[in-house]
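Student: Turn this into a model:
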Amino acid sequence: MSPPSRGLRGNPLMTLLTSALSTGFLLFGYDQGVMSGIILSPSFLQTMGFPSPVVLGTLVSIYTFGAIFGSILSAFTSDKLGRKRTLIFGTVLVFFSGLCMSISRDRIQFGISRTIVGVGIGYITSTTPVYQSEVSRHEQRGWQVCCQLTTMLIGLALAYWVNYGFYFRPGEAQWRVPLALQCVFAGYILVVAPFLPDTPRWLLRRFPDNLERGREVLARLRGKEEEDAEVKLEVEEILKAVDRESKAEGTWGELLKDNNGVKAHKRFYLAVGIQFMQQMTGINIVTYYAPMLYKTGLGMSEEQALLLGGYTQVWYVLASFATWYIIDRVGRRVLFISMALGMSAVLVGEGLATASGTQLGAVMAVVCLFLFEGCFTWGWMACVWIYPPEILPLGVRAKGSALAAAADFIGNWLVVQVTPIGVEKMGWKFYLVWAAFNLVNAIVVWMLYPETGGLMLEAVDHVFADEIDGTIFEHGRLVDKLQWSRVKVAAEAMN
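Tutor: Model (predicted):
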């Protein structure tokens, strides 16, 4: 009997596939946000033996170490087993370890379970952007990855509101139910994913002696027949990319080499850099510590801080829908630069408003946090997660994307560690540090990062390949800042 998805073609198949991949990022968002309320639960603190601030911080941040580890491990399975089976494996880890978290009886069991949840999330977040990028049409790739990031924010907001709802419920249900809820989302992926196809790009590269398999999957995804001219052209371009990289072995070392003229090493540095820079925007100050900022910085009660933290995340979700419209129309590069400058300005305003100590200043500080989240989601949310799969060559895409995701989690951990100390020691001046980082981010993107929006993944090779004009990385440095015009040149090279 054929799996149910074999009857699906075109948009229905893409909808099912995108829903499963987006749920993976919903898990990511939920796990990021759920601990912000859990650590305020008296029942949780009692069960964990009233941990010190250091131990409590470790229980929160140990998840990030697991995610770093999982991101790196995913590269081994993604190339060998495929994107689909790697996603399933990561989700299985989240399902069972999430269940163990919800029934934990001491801090050791909780810490081990949370670490394994992090490993699973590392697998999921490293794999799903690559998976989505490799199955999407080039003109729709941006907004379909945006779906994943919007569901991540829905997961984040859901975590805040679930925490708020169970805050008024006495006993262990106050924290056990919110933790158990993640198993529901993981369960959906485990039900749907086995019936989805793997990516045609992975199939064509992994099984060169069975091209029919990859061609058939691509035709189903596009809703066309295998003999359709569009399908044939896309298969041809994928095979050309595979042929260009045929001398490379797809090993970790290939990430640090030219890789047959497609500049894999330069592209790898850009991929890792953009994901680390995402964390240097300071977004996880708000993600993890919004209630704390409202409580300690603005003098709100615990209940008020939790409530406003929930409203902050609702705005975060609503703002993200605008990115669906603009990401493929405006492009990645303009959004990176303009929104980094916007976040820099808003954080200066946040610091000054907090420093004023007035009621008006408190209101303006809240407004600035809302504007900050808006600028981030419009420019540095989906754009960052889609950029590494877009810019990396096919042969090292999984490995490069995995290390880029690991860089994101490393930056995440750094921000989570320094924020409580920074807020305590520097007060409002701490916001100015992140304003400066955002200014640096804008300059770095302007100087180094090319536009990838609207191009087939194989066309990005032409942005970097020597065959264009041999000057992109002339004398080891970038020339002409990889302007928008180079995208046109690359597109012409595909014809």
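
Student: C-alpha only now, for contacts and for neighbours.
Tutor: Will do.

Student: State the helix or strand in which the spatially closest residue to Phe76 that is not a sequence neighbour lies.
Tutor: Sequence neighbours aside, Lys399 is the residue nearest to Phe76 in space, at 7.5 Å (criterion: CA to CA, 6 or more residues apart in numbering). Assigned by DSSP states H and E, Lys399 belongs to helix 397-426.

Student: contacts for the next helix or strand after that helix?
Tutor: Sequence-wise, the next helix or strand beyond helix 397-426 is helix 429-448, with elements assigned using DSSP H and E. Residues from elsewhere that reach helix 429-448 (CA atoms under 8 Å, 6 or more residues apart in numbering): 270, 277, 280-282, 333, 336-338, 340-341, 343-348, 350-351, 422-423, 478, 481-482.

Student: Distance from stretch 33-40 to the middle of the chain?
Tutor: 21 Å (CA atoms, centre = their mean, to the nearest Å).

Student: Here is a second sequence; please produce its structure as well for comparison:
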Amino acid sequence: MWTAPLRGKYLVWAITACCCQGFLLLGYDQGVMSGIIGANNQFGKDFGNPDPTTQGTIVAIYDIGCAVGSLMTFFWGESIGRKRMIMAGAVTMLVGTGNGFNSSSIPVYQSETCGGMIRGTLVCLNSTVTIIGLVIAYWLDYGMSYVSGPAQWRLPIGFQAVFALCLFLQVLVLPDSPRWCMAHGRKEEGVRILAQLEDRDSIDDPVVIEKCREIEVSLAQESAGGPFRYRELLQGGPLGNIRRICLCIGINVMQQFTGSNMINYLAPVVYQNTMGLTRNLSLILGGFTSVTYMIASFIPLWTVDRFGRRVLLMTSATGLSVCFIIASILLSVGTKSAAYGATAMVFIFQIFLGIGYLPIPWLYPAEISTTRIRARGSAISSFFNWMCVFAVVEMTPPAIANIGWRVFIIFAIFNALWVPLVYIFFPETKGLELEDVDHIFEMGGITGGVWSSPGGRTVERRRIARDTEDLQENEKGAVEVRIDAAGKGDQ
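Tutor: Model prediction:
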């Protein structure tokens, strides 16, 4: 298949643009229903004026489709490959909705094609674009709310096809992951892609050879037990697969039980039914809430590779919990001015969400998984993500209808719990190449490497030891060559 003749940073940015397109589509889909349901509009008339429980089901059924796509990627994504799974996801989105293929495959593809020093920034850029998609959806919904007839809801829902077509055309001309190629017997293609990514003229360049050697060593260690078996995902040992899978799932469950999608999917409903605001004002505030979220999503582009994943996650969870606590207190007062204060807390909530629990759950699973289980780890984490989205979005409208603002207290407690969980169990991965992350898990246990390797100190010691060993072997080989040459000279 023909691929674009790009190299170095231009190829990396082309891949990033493609991945961003996929997440733009994801964000648009997450936001498009928020301005359509929950009102006396054309959508309500066409669908029999659904009650709060039915509204939750209408929004949440999309997440079931995404979960099914993630589950399919779990079983077949590794054999099909990153590129072709994204193409399949784009085609699926042209036919209907359900973003599971893309949400499972794009973070893996992005992580496997960029260096450790910029990986966090580039994957976080995907999350930023997700919120741009959300903003587009909110304001398109608001504009179409003044239109009568079925186009009021059909156009916003159908507009996603534009993003899906662009995604398909972009990924069509890009190379596959070099790590995936080398893991599936296509070493020559993988090395050639590595040379393109490193902007080297020859596959024999020392930088390309070193990168290739690191990947091959990692693959050899992972495949020592023969062909992949699903029970490997439950194994401990030096690779720590079960721990990696638990972390992949855990961070995505935590993301959804921050209460993020209570706001992102249902912001106008939340404003209208918990704070007593008018429908029109609720729609406007929902749009500006998403704009605030978008602005905050730019912050990790400068912080995630500087301060690391752990600090941002703990800061984010702390801020989210405090925002919901204050909002609950204000709403308990029951006055209009207190409701406006609670609205301000929702805006601040979006800022804390944007700096941590928005981007990192999409980045972290691909970072901590080995090449052998990376596609499956990302897919199973994506599956749990979408199932948790389904649970939250399904239960939120009836919960708001029954207990009102008290639903905020539930999510405040969850966010408070995430701080110690991150501190105890989640190791830091900033600045590390994917093959170097493995050394964190070699320490074993459920917390090994969490405190001894922030910033990669443990990994650096292992790298120094490895380089010293290589140097000693090279020197030994040189001595043997000189002795052998001397012996031949005596003859």
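
Student: could you flag which of the contacts of helix 429-448 of the first structure are buried?
Tutor: Listed as buried from those are 270, 277, 280-282, 333, 336-337, 340-341, 343-348, 350-351, 422-423, 481-482; burial here means 16 or more other CA atoms under 10 Å.

Student: can you give me the helices for the stretch 101-250 of the first structure?
Tutor: Using DSSP state H, counting those that start in this stretch, the helices of the stretch 101-250 of the first structure run over 107-135, 141-167, 173-180, 182-192, 200-206, 211-222, 229-244.

Student: Looking at the ones you listed, spot the one closest to Leu16 of the first structure.
Tutor: Closest to Leu16 of the first structure of these is helix 182-192 (CA to CA; 8.0 Å).

Student: Any buried residues in the closest one, and which?
Tutor: 182-183, 185-186, 189-190, 192.

Student: try stretch 211-219 of the second structure
Tutor: 212, 215-216, 218-219.

Student: Likewise for stretch 285-304 of the first structure?
Tutor: 285-295, 297-298, 300.

Student: roughly how far out does it sit from the chain middle?
Tutor: 25 Å.

Student: Where does that stretch end up in the second structure?
Tutor: Stretch 285-304 of the first structure lines up with residues 262-281 of the second structure when matched by TM-score structural alignment.

Student: Which helix runs longest in the second structure?
Tutor: helix 457-490 (DSSP state H).

Student: Packing partners of it?
Tutor: Where contact means 3 or more CA pairs under 8 Å, 6 or more residues apart in numbering; DSSP states H and E, helix 457-490 of the second structure is packed against helix 434-441.

Student: re earlier: so which of the buried ones among the contacts of helix 429-448 of the first structure are in helices?
Tutor: 270, 277, 333, 336-337, 340-341, 343-348, 350-351, 422-423.

Student: how much does the strand or helix carrying Gly44 of the second structure stray from the first structure?
Tutor: For Gly44 of the second structure, the element it lies in under DSSP H and E is helix 42-46. For helix 42-46 of the second structure, the mean deviation from the first structure after alignment is 2.4 Å (mean CA distance after the TM-score superposition for the first structure).

Student: after that helix comes which helix or strand?
Tutor: Next along the chain from helix 42-46 of the second structure, counting by DSSP H and E, comes helix 52-80.

Student: now the helix or strand following that following helix and helix 160-172, what's the angle there?
Tutor: Per DSSP H and E, the first helix or strand lying C-terminal to helix 52-80 of the second structure is helix 82-95. Orientation check (axes from the mean of the first three to the mean of the last three CA atoms, to 10 degrees): helix 82-95 of the second structure against helix 160-172 gives 160 degrees.

Student: of all the helices of the stretch 101-250 of the first structure, which lies closest to Gly29 of the first structure?
Tutor: helix 141-167 (4.4 Å).

Student: any idea how far Ser223 of the second structure is from the residue mapped onto the residue nearest to Phe76 of the first structure from the second structure?
Tutor: Aligning on TM-score structural alignment places Lys399 of the first structure opposite Arg376 in the second structure. From Arg376 of the second structure across to Ser223 of the second structure, the span is 15 Å (CA to CA, to the nearest Å).
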